[in-house]
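1. would you be able to build a 3D model of this:
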Amino acid sequence: MSAPTEPQPSTSTTSSSTAMKAPSSIQVNPQRAAVLVQNLSAIQSRIASTLSSLPSPQSARQVRLVAVSKLKPASDILSLHSPPPSDAPTAVDGHQHFGENYVQELLEKSRLLPRTIKWHFIGGLQSNKCAQLAREVEGLWAVESVDSEKKAGLLDKGRGERNQRLHKEFGDEWKAECERHGWQDKLRVFIQVNTSGEESKSGLEPGSAELVSLAKLIRSESSCPNLHLQGLMTIGAIARSRATTKETENEDFITLRTTRDKIAEEIGLTNKEELELSMGMSEDFESAVRLGSDEVRVGSTIFGERPAKKDAKVIEDTETEKK
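-> Got it, this is the predicted structure:
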């Protein structure tokens, strides 16, 4: 099977007219949508400003913005993916890339929302959820928290089963159907690296033999024919994020970049930038961009404070009442 056709970082918007119409049970509040669009636009502007401050050719890079929508209702996602028409200067086209942390929540949202959304799974991944995640989430663009050969193998198995199902459903036109929705046959994966050394964090140790072995396994057509190694991801220490300034760059980001360079050499890549860096969140994404991040994951700065997991609802009560 072919590798994904978007190996380079892409811009994070697409015309909302291309999105499938969402179920009528999801009602977008125009006032809430306007706030979300304004917040998203502000983050995009800050990314652009950071890039423009860098010397060429770094200033010409594109950085993917993943809007982390965990524990937020489907209506918030729809507000950004298919925003209501607006003449406001902050109006944006439909945002494509959204990140989720919980498999069950992602499964539910992916069944409710337009198939044109590009989902990123960024949470801690349990082995017993891997195959289901890769098999059942249409539009799953990437899994960013892979940290073992077992999980990689199960993701590969699930993606293969998904491809077989599509082939059975659409016959020889299954790849054309994927292309129509912007799906890929291979699932992109990022290896999670524990750059801070914290026991509470998942991920492999920088420079470890396990990290090199996992990278080689994912790139092996015989071992993982349904996966594509997109790059490395880190979460990093909160204290380092809060202490980050232009003068004191984040040590976790420097470590991930150095690790990427070494891994690229170990697996025989002539261009180290073929492996992306996914690093940077709400408090430190500008520092991450300065240090070469290809993707930042921003949640609370766009969506606001999250509810407790027990209180989170995919479909809000106010939406349910409007059915």
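2. please count neighbours and contacts with C-alpha atoms only from this point.
-> OK.
3. ok, which stretches of the stretch 101-250 of the chain are strands?
-> For the stretch 101-250 of the chain, applying DSSP state E, counting those that start in this stretch gives strands covering 118-121, 140-146, 187-192, 227-233.
4. using a markdown table, lay out the ones you listed together with distance to Gln104 and mean neighbour count.
-> Formatted as a markdown table, the strands of the stretch 101-250 of the chain follow (distance: least, Cα to Cα, whole Å; neighbours: other Cα atoms under 10 Å):
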| stretch | distance to Gln104 | mean neighbour count |
| --- | --- | --- |
| strand 118-121 | 11 | 24 |
| strand 140-146 | 14 | 26 |
| strand 187-192 | 19 | 25 |
| strand 227-233 | 22 | 26 |
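5. okay, those in JSON lines with distance to Ala312 next?
-> As requested, the strands of the stretch 101-250 of the chain are exported to JSON lines (distance: least, Cα to Cα, whole Å):
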{"stretch": "strand 118-121", "distance to Ala312": "18"}
{"stretch": "strand 140-146", "distance to Ala312": "22"}
{"stretch": "strand 187-192", "distance to Ala312": "26"}
{"stretch": "strand 227-233", "distance to Ala312": "26"}
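6. one more sequence to fold, the one below, so I can look at both together:
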Amino acid sequence: MKGLECRFFSIKKSIPKNIKILAVSKNQNISSIEKLYQIGHRDFGENYVQEMIKKYQKLPKDIHWHMIGGIQKNKLKYIVPFIHLIHSVQNIEHLQIINKEAFKHNRVIKCLLQIKICNEKNKTGITNQEADNIMNNDIYHHMKNVKIIGLMGMASLHGSTQKIKQEFYSLKKLYNEYQRKYQHHILSMGMSNDYPIAIEYGSTHIRLGTSLFGKRKLP
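-> This next block holds a predicted model:
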């Protein structure tokens, strides 16, 4: 068994069985994705619609594709027919577009709200209050083809361990509240540099790129 497969099983062995690994395949070639597919992995995350569509067209159709990058409103319609989970919803308009397109395909699209839990400028997301406003919005409540089932967040890339713990704790606290109020059941937090801490703070889905694939390589 070679490097990629070994890294996958090593990580999988080191974490609780109930934690789902999302392989972040952004800028990875088809063969790398196929290697993980051949050993049974099915969940892959992409940042860009165009790249996801190209891979979807070339790879087996039982792969679960996750959109983890910023939402491009004019391109949502292209992924709605097959997307498994959208991690990066930030406003009602996103939900309205998803709901409209999902209706055309007789699907209910599952989504997460992306919460901003750190102060880094390149990290996007909404505040807890903005999330409350979405969850309590009558417009959302009348949507039949989209469902918010959890939260996603990204901790500081260069923060101290204590800072990262505080950021994950803040998201877990909101998740616990939404779990009680709205039956949320997915908490997507933790990447290659901080996933052990994320798991400690209750993550259900970790998003791993570099720790699995190594440095990114273009197709």
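7. returning to what we had before: looking at the strands of the stretch 101-250 of structure 1, which is nearest to Leu51 of structure 1?
-> Checking those against Leu51 of structure 1 by Cα to Cα gives strand 227-233 as the closest, at 20.1 Å.
8. mean shift between that closest one and structure 2?
-> Strand 227-233 of structure 1, aligned to structure 2 and superposed, deviates on average by 1.1 Å (mean Cα distance after the TM-score superposition for structure 1).
9. matching residues in structure 2 for that strand?
-> Counting by TM-score structural alignment, strand 227-233 of structure 1 pairs with residues 146-152 of structure 2.
10. show me what Ile53 of structure 2 aligns to in structure 1.
-> Ile53 of structure 2 maps onto Leu107 in structure 1, by TM-score structural alignment.
11. hang on, that match packs against Glu136?
-> Yes: counting by Cα atoms under 8 Å, Leu107 of structure 1 does reach Glu136; the two are 7.3 Å apart.
12. center of structure 2 - which residue?
-> Of all residues in structure 2, the one closest to the mean position by Cα atoms, centre = their mean is His87, 4.0 Å from it.
13. which residue is the nearest non-sequential neighbour of that residue?
-> In space, and not counting its chain neighbours, His87 of structure 2 is closest to Leu112: 4.6 Å by Cα to Cα, 6 or more residues apart in numbering.
14. burial check on whatever residue of structure 1 lines up with Arg42 of structure 2, number of neighbours?
-> Under the alignment (TM-score structural alignment), Arg42 of structure 2 maps onto Gln96 of structure 1. Gln96 of structure 1: 24 surrounding residues under other Cα atoms under 10 Å.
15. quick one: contacts for Gln96 of structure 1?
-> Ser12, Thr13, Thr14, His81, Thr116, Ile117, Lys118 (Cα atoms under 8 Å, 6 or more residues apart in numbering).
16. and the furthest pair within those residues?
-> For those, the farthest-apart pair by Cα to Cα is Ser12 and Thr116; their separation is 12.2 Å.
17. can you show me which of the contacts of Gln96 of structure 1 carry over to structure 2?
-> Using both residues aligned by TM-score structural alignment, their matches' Cα atoms under 8 Å as the contact test, the members of the contacts of Gln96 of structure 1 still in contact in structure 2 are His81, Thr116, Ile117, Lys118.
18. looking at these, which is nearest Gln132 of structure 1?
-> Nearest to Gln132 of structure 1 among these, counting by Cα to Cα, is Lys118 at 17.1 Å.
19. export the kept ones among the contacts of Gln96 of structure 1 as JSON lines, with columns for distance to Ala42 of structure 1.
-> Listed next are those as JSON lines, based on distance: Cα to Cα, whole Å:
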{"residue": "His81", "distance to Ala42 of structure 1": "16"}
{"residue": "Thr116", "distance to Ala42 of structure 1": "23"}
{"residue": "Ile117", "distance to Ala42 of structure 1": "21"}
{"residue": "Lys118", "distance to Ala42 of structure 1": "21"}
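20. related to what we said a few turns ago, hang on, the residue nearest to His87 of structure 2 packs against Gly150?
-> Yes: using Cα under 8 Å, Leu112 of structure 2 is in contact with Gly150, at 4.8 Å.
21. now for these two: what residues contact both?
-> By Cα under 8 Å, 6+ apart, the residues touching both Leu112 of structure 2 and Gly150 are Ile186.
22. what's the longest helix in structure 2?
-> Taking DSSP state H as the criterion, structure 2 has its longest helix at helix 161-182.
23. tell me where structure 1 has helices.
-> Remark: helices assigned in structure 1 by DSSP H are 30-52, 74-81, 103-112, 127-136, 149-170, 174-181, 209-219, 238-243, 251-266, 285-290, 300-303, 317-320.
24. and the residue nearest to the centre of structure 2, what pairs with it in structure 1?
-> When structure 1 is aligned by TM-score structural alignment, His87 of structure 2 is paired with Glu144.
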